[in-house]
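K.L.:
Give me the fold of what follows.
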Amino acid sequence: MSIKWNNFQTINYMKICFLALYNFVNGMAYDIMKEQAFSLMTSSKLWQWTDLCKAYLVEAKWYNSGYIPTLEEYMNNAWISISAPVMLTHCYFSSTDCITEEALECLEKYPNITRWPAVILRLIDDLATSSDELKRGDIPKSIQCYMHKTGASEEIAREHVKCLISETWKKMNKDLAAADSPFHRYFLETALNVIRMALCVYGHGDGHAGQDSRSRSRVLSLLVDPIPF
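P.N.:
Prediction:
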């Protein structure tokens, strides 16, 4: 009876999560249709929620089996599981006055303008949080994957990850300078702000889950406290 009840609770828990997500997406689609006469319900324009859940499932399988992926395997999944592509897709819908089919088709293929911020966010996050997350129970991150494959020390692995961040920054800057982007300049700036946010939140440790006063004071000074004149 206890096992059946636990299974029942788990099923209901997931139904609640799905219903909340379903209502949120439909609500956003309703607002877009009302304001721009553009229907998201007749297409698969919010496919990234499916891909995000699949990425979470891959990580869950790795964790439960004790599998340590290569750095390449990890990053092929982790830049999606960091959820930046989902965030940026929603930003496009909410920040663009004139949604175009060209831009949506580009988003569906995961263009570099959403990929590079996701890669950098993931790597910066890993540098700041991987040690604590492993202690709490999580899969190895980019640092540990590199160490496992190459036998490198943690210090060397961290330097390698920093080099990957630097190289990805260069790719991001190159794509921002491209003249043939189907996206409005405001959306490009939003993609860039994802990286700025990552540097702000994780540049000095775990500014998301950490409870230190420094993170709190940064948030207060940025969003709450008035700017002195």
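K.L.:
hey, let's count contacts and neighbours off CA atoms from now on
P.N.:
Fine.
K.L.:
List the contacts of stretch 72-80.
P.N.:
51, 52, 55, 58, 115, 118, 119, 122, 141, 142, 145 (Cα atoms under 8 Å, 6 or more residues apart in numbering).
K.L.:
at 10 Å instead, please
P.N.:
48-49, 51-56, 58-59, 68-71, 81, 85-86, 110, 114-123, 139-142, 145-146 (Cα atoms under 10 Å, 6 or more residues apart in numbering).
K.L.:
Please generate a structure for the following sequence too, so the two can be compared:
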Amino acid sequence: MACLTDPSLSEQRVELTKPISLIYIIDDIFDVYGTLDELILFTETITRWDLAAMGQLPEYMEICFKALDDITNEISYKVYKKHGYNPVQSLRNAWTSLCKAFLVEAKWFASGHMPEAEEYLRNGIESSGVHVALAHFFFLLGHGITKETVELIDGNPAIISSTATILRLWDDLGSAKLIELCGNLVHFLVQDENQDGKDGSYIHYYMKEHRYSAAEEAQKSAINKISDAWKRLNKECLCPNPFSASFTRASLNLARMVPLMYSYDDNQRLPSLEHFIESLLSESVPTEGVY
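P.N.:
Sure, this is the predicted structure:
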């Protein structure tokens, strides 16, 4: 709801919960559950989008791929029925790119390869899942679907990749707490995320690449890159672009929401987000004076 605030976008909000949930499920498959051989086979199956190959997959992967195919076809049909365009190939391509990016990270972990921070970030922009989510929203919205805009969406344009950069780096800052802001000086306390997955992070790889750098230097580099990504995103939003105002606003709102998503406390909870959710569900909305 933070991204799609317009009440008229209720249907799009509901539909987006499906691919977003699948992003998290597939992320866990790559980070926690799958062996490298299984992940390679899973990625190849999705790349070919081959239902006949499902029988070669482990049962949990087979169930996931079937759900992915069903949801992709369901959303594509709804878009076609409402807007006259079938986005199934674009959506399949987005999922393929995501899984290939996940597989790159899995191979790094399995081989012990330590990518440079920039190499990690380039792949991490894709593995953030932002492209998949915003591609689905673009087609569900149905505004300005042309050959030009479809090709742009397929190519992960700056309005998407900038938002993905912001999310990836905020995520990689871990349990970052903003404790002091004075001019351009930002201090962070960072705690490692407590999870059993295989995730690396920009901070980790930066410190490995720059052997004598402290965590604060790596954090500063990440913050600078977030700032640069915001500049690119603002440029995309303020300059004429072929996308609708609703799509542009959703990309911007997603980037705005990111700090709230990763404002963890000492107990790895999100008190600010919990407060907003509690307020949304339990407090009445004033209607006096609303027309």
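K.L.:
Out of the contacts of stretch 72-80 of structure 1, name the ones that lie in helices.
P.N.:
Taking DSSP state H, the ones among the contacts of stretch 72-80 of structure 1 that sit in helices are 48-49, 51-56, 58-59, 71, 81, 85-86, 114-123, 142, 145-146.
K.L.:
Those residues, buried ones only, as a PyMOL selection?
P.N.:
In PyMOL, the members of those classed as buried (16 or more other Cα atoms under 10 Å) are selected with the following command:
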select buried, resi 48+49+51+52+55+56+59+71+81+85+86+114+115+116+117+118+119+120+121+122+123+142+145+146
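K.L.:
all helices of structure 2, in order?
P.N.:
Using DSSP H, helices in structure 2 cover 10-28, 36-48, 59-83, 88-111, 117-127, 130-141, 147-154, 158-172, 202-209, 215-238, 245-261, 271-282.
K.L.:
so which of the ones you listed comes closest to residue 187 of structure 2?
P.N.:
Residue 187 of structure 2 lies closest, by Cα to Cα, to one member of the helices of structure 2: helix 215-238, at 8.0 Å.
K.L.:
Where in structure 1 does that closest one fall?
P.N.:
Mapped onto structure 1 using TM-score structural alignment, helix 215-238 of structure 2 spans residues 154-177.
K.L.:
Just the buried residues of that stretch, please?
P.N.:
157, 158, 160, 161, 162, 165, 168, 169, 172, 175, 176.
K.L.:
swap in stretch 171-179 of structure 2?
P.N.:
171, 172, 173, 174, 175, 176, 177.
K.L.:
Residue 13 of structure 1 matches what in structure 2?
P.N.:
Counting by TM-score structural alignment, the partner of residue 13 of structure 1 is residue 60.
K.L.:
Can you get me a residue count around that match?
P.N.:
11 (other Cα atoms under 10 Å).
K.L.:
quick one: stretch 247-254 of structure 2 to structure 1 mean distance?
P.N.:
Aligned to structure 1 and superposed, stretch 247-254 of structure 2 gives a mean residue distance of 0.6 Å (mean Cα distance after the TM-score superposition for structure 1).
K.L.:
Kindly report the same for stretch 117-125 of structure 2.
P.N.:
Mean for stretch 117-125 of structure 2 is 0.6 Å (mean Cα distance after the TM-score superposition for structure 1).
K.L.:
Can you give me the buried ones in that stretch?
P.N.:
117, 120, 121, 123, 124, 125.
K.L.:
Find me the equivalent region of it in structure 1.
P.N.:
So stretch 117-125 of structure 2 sits over residues 71-79 in structure 1, by TM-score structural alignment.
K.L.:
The residue mapped onto residue 148 of structure 2 from structure 1: what's it in contact with?
P.N.:
Aligned counterpart of residue 148 of structure 2 in structure 1: residue 102 (TM-score structural alignment). For residue 102 of structure 1, the contact set (Cα under 10 Å, 6+ apart) comprises 181, 182, 183.
K.L.:
which one among those gets closest to residue 106 of structure 1?
P.N.:
Closest approach to residue 106 of structure 1 among the contacts of residue 102 of structure 1 (Cα to Cα): residue 182, at 7.8 Å.
K.L.:
ok, the residue nearest to that closest one when sequence neighbours are not counted - how many residues close by?
P.N.:
Once flanking residues are discounted, residue 182 of structure 1 sits nearest to residue 103: 5.3 Å by Cα to Cα, 6 or more residues apart in numbering. Close neighbours of residue 103 of structure 1, defined as other Cα under 10 Å, add up to 15.
K.L.:
Residue 103 of structure 1 contacts residue 113, correct?
P.N.:
No: counting by Cα atoms under 10 Å, residue 103 of structure 1 stays clear of residue 113, with 11.5 Å between them.
K.L.:
Common neighbours of the two, please.
P.N.:
181, 183.
K.L.:
isn't residue 61 of structure 2 right up against residue 26?
P.N.:
Yes: between residue 61 of structure 2 and residue 26 there is a contact at 8.9 Å, judged by Cα under 10 Å.
K.L.:
Distance check, residue 179 of structure 1 against residue 151 of structure 1.
P.N.:
Distance of residue 179 of structure 1 to residue 151 of structure 1, computed by Cα to Cα, to the nearest Å: 43 Å.
K.L.:
Let me fix that, I meant to ask about residue 119 of structure 1.
P.N.:
Taken as Cα to Cα, the span from residue 119 of structure 1 to residue 151 of structure 1 is 23 Å.
K.L.:
And for residue 77 of structure 1?
P.N.:
Residue 77 of structure 1 is 22 Å from residue 151 of structure 1, by Cα to Cα.
K.L.:
cool, and residue 190 of structure 1?
P.N.:
Counting by Cα to Cα, the gap from residue 190 of structure 1 to residue 151 of structure 1 is 38 Å.
K.L.:
Looking at those two, which one has more neighbours?
P.N.:
Higher neighbour count among residue 190 of structure 1 and residue 151: residue 190, with 18 against 12, using other Cα under 10 Å.
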